[in-house]
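K.L.:
Attaching a predicted model along with its sequence, questions to come.
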Amino acid sequence: MNNKGFNWFFPIMIIALVLFFVANSFGDNSAKSIDEDAFFREMQAGKVQNIIIYKDTEKADVFLTKAAKTATVSKKENDPLSAFSMAPQADYTVKYGDLQLFLQKFEQIKSQNPAIKTSKDYGIGKNPITDILVQALIWITILGIFYFILFRKMGSGGGPGGQIFSIGKSKAKLFDEKERIQVTFKDVAGLEGAKEEVQEVVDFLKNSEKYTKLGGKIPKGVLLVGPPGTGKTLLAKAVAGEAKVPFFSLSGSDFVEMFVGVGASRVRDLFAQAKAKSPAIIFIDEIDAIGRARGKNNFSGGNDERENTLNQLLTEMDGFGTDTNVIVMAATNRADILDKALMRAGRFDRSIYVDLPELHERRQIFDVHLKKIKLDDNVDREFLAKQTPGFSGADIANVCNEAALIAARNDHSSVSKQDFLDAVDRIIGGLEKKNKAIKPSEKKRVAYHEAGHATISWLVEHASPLLKVTIVPRGRSLGAAWYLPEERQLTTTEQMLDEMCATLGGRAAEQVIFNNISTGALSDLESVTKRAQAMVTIYGLSPNIGNISYYDSSGQSEYNFGKPYSEETAKRIDIEIRGLIETQYDRAVQILTDNKDKLDALATKLLEKEVIFREDLEEVFGKRAWDPELTEKPVTNTIPNAQEPQEQILVKEKEGQGEIQAPESPTQI
């Protein structure tokens, strides 16, 4: 019933036990029985070493000397089971009559011939049933060890020595009526479009006749695509909980093994099990482990084990004899590198994009994760959703958990609004280091650096609204500025240029105030360079290069040594990128020079308070003419446009010496 072939252990065990009992039933009398006269003749000849007398059975066991044994071999020694006996095996058995007369004659022979060294002992008569039970226990123990080593260990996997007989078997975990997943679609917040598509797949399996009677065919495969942490695996768990059909779950790496042909064998075994339990669902998480595109530029070779596994998967999904109600679900965040044959109609018919949650979806996700947390009355889910643009479902779960930990660390009776804001700051920027020693001159430079960012972002139209500026060290940074970016689907050239100008505001402020620059703008320069590269080479926003994009969405460019453009074009691209950056830097210097008094006032306030908010900037600059009035006054930040793959999500500035890397953002762009 386990679909893993016939188990030979139990027949072997039964045969061994039968042989054991048969051998014991005939083996109790295997020692030759002799009379008293024959025993005493052997004793007088000096062949008897010891005799054990059993008073209750009127029998005695006779043990010969080593010299006598070489000449006389008993039947018991030829018994292969004698090696497992607990007691030594007698060479002869003698049945005496009167014990007193037997002992008198024994002592008489010893006294007449002092060279005879035969000893005598007394024992309790053997119980044949006890002896059989003891030996049976020994055999059961031996067979149990044999079963564990040869069958259980080899069937459990775990390395080249652990799967001799079942290495080609599938590692998929089966969820059926015996072991059900409790996750349902009610537990999946947001993802309305993706849930709707997946629910239709579940309906295909439950009511297939509803679709087939009109001539339709049930789709073969459903591919879930999206950034990490958006809920692809959770959606698959919900399908397993809702479908009420056998659900096979495994990872793409479970097919990969060091032995040749193992991956293809596991694919065959997986689909054989699924077909036997049809209708069924197979879920392969991280399918890009085996589904990477094949091609001549793949240096792993034409006979690569991964390619063999992929070929077998392609055959099983759409080949001869595949007319069964088995739906394959898969999840990946690298859909661009999957093989085209895997993505064609007839294999993965549906491709469902699981995107980062919108505002109302983030509110629903907060509702799910806050059920188990003891909250203050002032916690507003709408406010929390606004503070976390670009956060995935996994990031929001991490925020809730981190807020609970912060509240417990501060001995709060419940989790407050400020705990959530501190949790967002902790996740984005790292832990505060208030006791870190900083020179006054460095602290002043950090203050002007951060004030430069704040000033430029306030005075240019399309920069993200600033929420909070701090010069308290956090993580590896000496200062940071938080912005609340607009959730937009498209970004114009002017918006990107304004954001670049605001990012360069820190270094520009150092140039204006101190007439020199420092290494603290490393993350700023990295962010601006990536943004300028994207404008020129990806989005076609440079008039000198033209409407050309060198971005390869198929992912095949990573195998190419050469660039998709000539050396002359590469030089023009370098000049254009540098020109964009230098133009915005000069613009930032000019803005700060024109507003130097306000820059000084903001830096002085920052040195005094160490942390300033939007209200402090309004006191210095007044309200922004183009800024919409915010209903809430948040005090923390998150991320910009998720449509720009090469942007830094959080504008964080760092001060200090040496190479400083920007902290990772909560979502991957």
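P.N.:
Cool, the structure landed.
K.L.:
going forward, measure contacts and count neighbours with C-alpha atoms only.
P.N.:
Will do.
K.L.:
Residue 468 belongs to a strand, doesn't it?
P.N.:
Yes. When classified by DSSP: H, G, I helix; E, B strand; the rest coil, residue 468 is found to be part of a strand.
K.L.:
Strands of the protein, residue ranges please.
P.N.:
Here the chain has its strands, by DSSP state E, at 32-34, 48-54, 59-64, 92-95, 119-123, 173-175, 221-225, 247-251, 280-285, 326-332, 350-353, 466-470, 480-483, 611-613.
K.L.:
tell me the contacts of the most far-flung residue of the chain relative to its centre?
P.N.:
For the chain, the largest distance from the centre (Cα atoms, centre = their mean) belongs to residue 112, which lies 85.9 Å off. With contact set as Cα atoms under 8 Å, 6 or more residues apart in numbering, residue 112 has no partners.
K.L.:
Okay, it and residue 37: tell me how far apart.
P.N.:
Distance of residue 112 to residue 37, computed by Cα to Cα, to the nearest Å: 17 Å.
K.L.:
now residue 421
P.N.:
Relative to residue 37, and taking Cα to Cα, residue 421 is found at 104 Å.
K.L.:
Compare those two (neighbour count), which wins?
P.N.:
residue 421 (19 against 11; other Cα atoms under 10 Å).
K.L.:
where's that one relative to residue 604, distance?
P.N.:
Residue 421 is 25 Å from residue 604, where distance means Cα to Cα.
K.L.:
cool, and residue 520?
P.N.:
Taken as Cα to Cα, the span from residue 520 to residue 604 is 20 Å.
K.L.:
Could you report the neighbour count for residue 132?
P.N.:
For residue 132, using other Cα under 10 Å, the count is 17.
K.L.:
Same check on residue 253?
P.N.:
16.
K.L.:
Grab the nearest non-local neighbour of it.
P.N.:
residue 289 (5.8 Å; Cα to Cα, 6 or more residues apart in numbering).
K.L.:
number of nearby residues for residue 471?
P.N.:
Neighbour count for residue 471, taken as other Cα under 10 Å: 29.
K.L.:
so it makes contact with residue 610?
P.N.:
Yes. Residue 471 lies in contact with residue 610 (Cα atoms under 8 Å); the separation is 5.4 Å.
K.L.:
and of the strands of the chain, who's closest to residue 362?
P.N.:
The closest of those to residue 362 is strand 350-353. By Cα to Cα, the value is 16.9 Å.
K.L.:
Return the distance of that closest one from the chain's centre.
P.N.:
Mean-position distance between strand 350-353 and its chain equals 23 Å (Cα atoms, centre = their mean, to the nearest Å).
K.L.:
List of residues touching that strand?
P.N.:
Under the criterion Cα under 8 Å, 6+ apart, residues 194, 197, 219, 221-226 lie in contact with strand 350-353.
K.L.:
okay, pairing it with this:
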Amino acid sequence: MAKDNNTKPNKPKFNSWWIYGILVALIIGFQFLSSDGLSSTRKKTTSDLLEYIKNGDVKKVMIISNAGYAKVYLTEEALEKDSHKPVSKPSFSLNPTESPSYVVNYASLEIFEKEIKDAKALNNVDTIIDSEKESNTFENLLFTLLPFVLIIGIWIFMMRRMSGGSGGGAGGQIFNIGKSKAKLFDEKTDTRTSFKDVAGLEGAKEEVEEIVEFLKNPEKYTSLGGKIPKGALLVGPPGTGKTLLAKAVAGEAKVPFFSLSGSDFVEMFVGVGASRVRDLFKQAKDKSPAIIFIDEIDAIGRARGKNNVTGSNDERENTLNQLLTEMDGFGTNTNVIVLAATNRADVLDKALMRAGRFDRQIYVDLPDIRERKEIFEVHVKPIKTAETLDLDFLAKQTPGFSGADIANVCNEAALIAARKEKKAVNKQDFLDAVDRIVGGLEKKNKIITPGEKKTIAYHEAGHATVSWMLEHAAPLVKVTIVPRGQSLGAAWYLPEERLIVRSEQMLDEMCATLGGRAAEKVIFNKISTGALSDLEKVTKQARGMVTVYGLNDKIGNLTYYDSSGQDSYGFSKPYSEETARIIDEEISKLIEEQYLRAIDLLDKNKDKLTELAERLLEKEVIFKDDLEKIFGKRPFAKDVKENAEEEAKKDATTNSSEEE
């Protein structure tokens, strides 16, 4: 068989660690070869040495005064004796000097010398007693150079790690720490997210889809003289899908996508943040058209000069200055669009928010009922359900939930079903998951005395009764006295999703919130500490009515709310002491009026309140149907309409089943 001449043998690659290994081997070998064979000799005690001297076996004793031992050399006649045969053969050593037969360690040099001299004189032997100082040139040199070698080695190791094994870039070979940490999205290897995976957020999706279109087909817009926007800022509460939108842009755009967090610019070294910003935009310009996504931009984009007493934020301000320059400075970045996300838009610097940098601010709000249904449709797909879920019902049961909360509900429902050894997830598991997320974990084993349980039952029944009697209060879903999370009892409501709120609506909600404490007062003529969260809620609502929304006649059409957040570091109130006194009086007056209103309502319906509380003590959990049996249907127009719709649905279901 002919041998391929082009085949080259695989030569081993050179590794710098080989040099270190060779040096260590040479050191060990040199130390071993330079030894005088002491390791092969037998150690003896002082008494053994004195016995050998008495027998005339010792030719010479060489005392090493600086090492604490002595070398014993035997006579030729002594080496012929049977007792010394183990040391009669010379040990291997490259040292040309004669090797000692024995080694004797001593504690005190003066005592040791005296004992040897006394033994020599007593036995009248001609043993030579001598002393010397032992020096090892190699060891001395090694211990002198070793610290310097270690320092140089550690320095080289740190520099190699900091350089990351690559040349050039920001900071050069040594200080490559200034290089950007941005991750370049690769659509072939990374998990791809498309706009189809983003449910709801129609307005925000339309904006970011247009950004992708800018980069795919820029001539469509520039042909008319327009300019491609420099950046878009995604603003909204946590969990609403800002980062998910950016992932969808990365999946849809056929352009390089650089993703990083605002904290990636922060480093303990001075100037690193600005260096990383420069390197990031340099990479993006080299690969333009490109998109840069900075998550949590408030880490570096906070307003400059705020509360800068110690100067500790100079490095962050330098990073922000560099970002401002890169986005809209003398050196324009052609076809590089910056996306950023934050839930703290009020603290961002004004220069960062101006047109020409972030031209568009896309507000990603909490989803409404229609969008929540779409989000449920996305997250229910991978879950094995036992029935066809009514997603409209689930969307109604989750007001104020963000997209992340809904994803958590679906996941928690699956975990609850698995905990109960079910083969599939049903509607009740989803409701239990909502309760788990809103109220916390049930604590059925919590020790509560009968008196406390009765107080809790009347407290929660008071909430339910007052809310049932008031037109604008949120309709009740269920009431429970089973401890959950930090609460001893809870009432679940289904609040109406309003864009604007009127005074009478807020007052009804405050009255319903105070219904628990009012029930304790009506039934027991005593109040407890169980209304803490209720008092906190109504105090905030009353303060908002007086100082924020201008819904108080005495204060008038004034607001002391600063939506820009610029006054958050002020040391003075925006009103006088007299106005502060009036505000406190009006807040207290509002709350007390609603408290007395709740007491009056419960006094008139005391028998129904008692019946509801007794049923709650019996069942521990009651629903809307139980309240209808006691109080009857709510007489308000909206509830009558909803009840009529429910009856129509039931009739339609009955008719269809009869036809089948």
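P.N.:
Perfect, thanks for sending it. Predicted model, so just to flag it, every value in this text is computed and none were measured.
K.L.:
Just want to know which of residue 520 and residue 604 of structure 1 has more residues nearby.
P.N.:
Neighbours of residue 520 of structure 1 and residue 604, each counted by other Cα under 10 Å, are more numerous for residue 520; the result is 24 against 16.
K.L.:
Structure 2: which residue goes with that one?
P.N.:
With TM-score structural alignment as the criterion, residue 520 of structure 1 lines up with residue 530 in structure 2.
K.L.:
Please report the distance of that match from residue 455 of structure 2.
P.N.:
The gap separating residue 530 of structure 2 from residue 455 of structure 2 is 9 Å, by Cα to Cα.
K.L.:
again with residue 562 of structure 2
P.N.:
According to Cα to Cα, residue 562 of structure 2 stands 41 Å off from residue 455 of structure 2.
K.L.:
now swap in residue 512 of structure 2 and tell me
P.N.:
Residue 512 of structure 2 is 17 Å from residue 455 of structure 2, by Cα to Cα.
K.L.:
what does residue 577 of structure 2 give?
P.N.:
Distance of residue 577 of structure 2 to residue 455 of structure 2, computed by Cα to Cα: 40 Å.
K.L.:
So for these two, which sits in the more crowded spot?
P.N.:
residue 455 (21 against 10).
K.L.:
show me what contacts that one?
P.N.:
Contacts of residue 455 of structure 2 by Cα under 8 Å, 6+ apart are residue 520.
K.L.:
Any figure for the gap between it and residue 462 of structure 2?
P.N.:
11 Å.
K.L.:
Give the equivalent position in structure 2 for residue 135 of structure 1.
P.N.:
Using TM-score structural alignment, residue 135 of structure 1 sits opposite a gap in structure 2.
K.L.:
check contacts around residue 135 of structure 1.
P.N.:
With Cα under 8 Å, 6+ apart, residue 135 of structure 1 has these contacts: 84-86.
K.L.:
The same query, at a cut-off of 6 Å, please.
P.N.:
If you count contacts by Cα atoms under 6 Å, 6 or more residues apart in numbering, residue 135 of structure 1 has none.
K.L.:
That one and residue 146 of structure 1: what is the separation?
P.N.:
Counting by Cα to Cα, the gap from residue 135 of structure 1 to residue 146 of structure 1 is 17 Å.
K.L.:
got it, and residue 424 of structure 1?
P.N.:
Between residue 424 of structure 1 and residue 146 of structure 1 the distance is 56 Å, computed by Cα to Cα.
K.L.:
more neighbours, those two?
P.N.:
Neighbour totals were compared for residue 424 of structure 1 and residue 146, and residue 424 leads with 26 against 14 (other Cα under 10 Å).
K.L.:
which one in structure 2 is aligned with the more buried one?
P.N.:
Matched to structure 2 by TM-score structural alignment, residue 424 of structure 1 sits across from residue 434.
K.L.:
Residue 104 of structure 1: neighbouring residues, count only.
P.N.:
There are 10 residues near residue 104 of structure 1, going by other Cα under 10 Å.
K.L.:
same deal with the one 3 residues further on?
P.N.:
In terms of burial, residue 107 of structure 1 registers 10 neighbours under the definition other Cα under 10 Å.
K.L.:
That one and residue 318 of structure 1: what is the separation?
P.N.:
92 Å.
K.L.:
before we move on, what about residue 624 of structure 1?
P.N.:
Residue 624 of structure 1 is 60 Å from residue 318 of structure 1, by Cα to Cα.
K.L.:
Repeat that for residue 610 of structure 1.
P.N.:
Distance from residue 610 of structure 1 to residue 318 of structure 1, by Cα to Cα: 64 Å.
K.L.:
same thing with residue 522 of structure 1?
P.N.:
For residue 522 of structure 1, the distance to residue 318 of structure 1 - Cα to Cα - is 52 Å.
K.L.:
of the two, who's got more company?
P.N.:
Between residue 522 of structure 1 and residue 318, counted using other Cα under 10 Å, residue 522 has the larger neighbour count: 21 against 17.
K.L.:
Not counting sequence-adjacent ones, nearest residue to residue 440 of structure 2?
P.N.:
residue 485 (4.2 Å).
K.L.:
Alignment lookup: the one you found to structure 1.
P.N.:
Counting by TM-score structural alignment, the partner of residue 485 of structure 2 is residue 475.
K.L.:
Quick check: closest non-adjacent residue to the residue positioned nearest the centre of structure 1.
P.N.:
Taking Cα atoms, centre = their mean as the criterion, residue 251 is the residue nearest the geometric centre of structure 1, at 9.2 Å. Spatial nearest neighbour of residue 251 of structure 1, excluding adjacent residues (Cα to Cα, 6+ apart): residue 285 at 4.5 Å.
K.L.:
again, but for residue 293 of structure 1
P.N.:
residue 339 (3.7 Å).
K.L.:
What is the aligned counterpart of residue 358 of structure 2 in structure 1?
P.N.:
Using TM-score structural alignment, residue 358 of structure 2 sits opposite residue 348 in structure 1.
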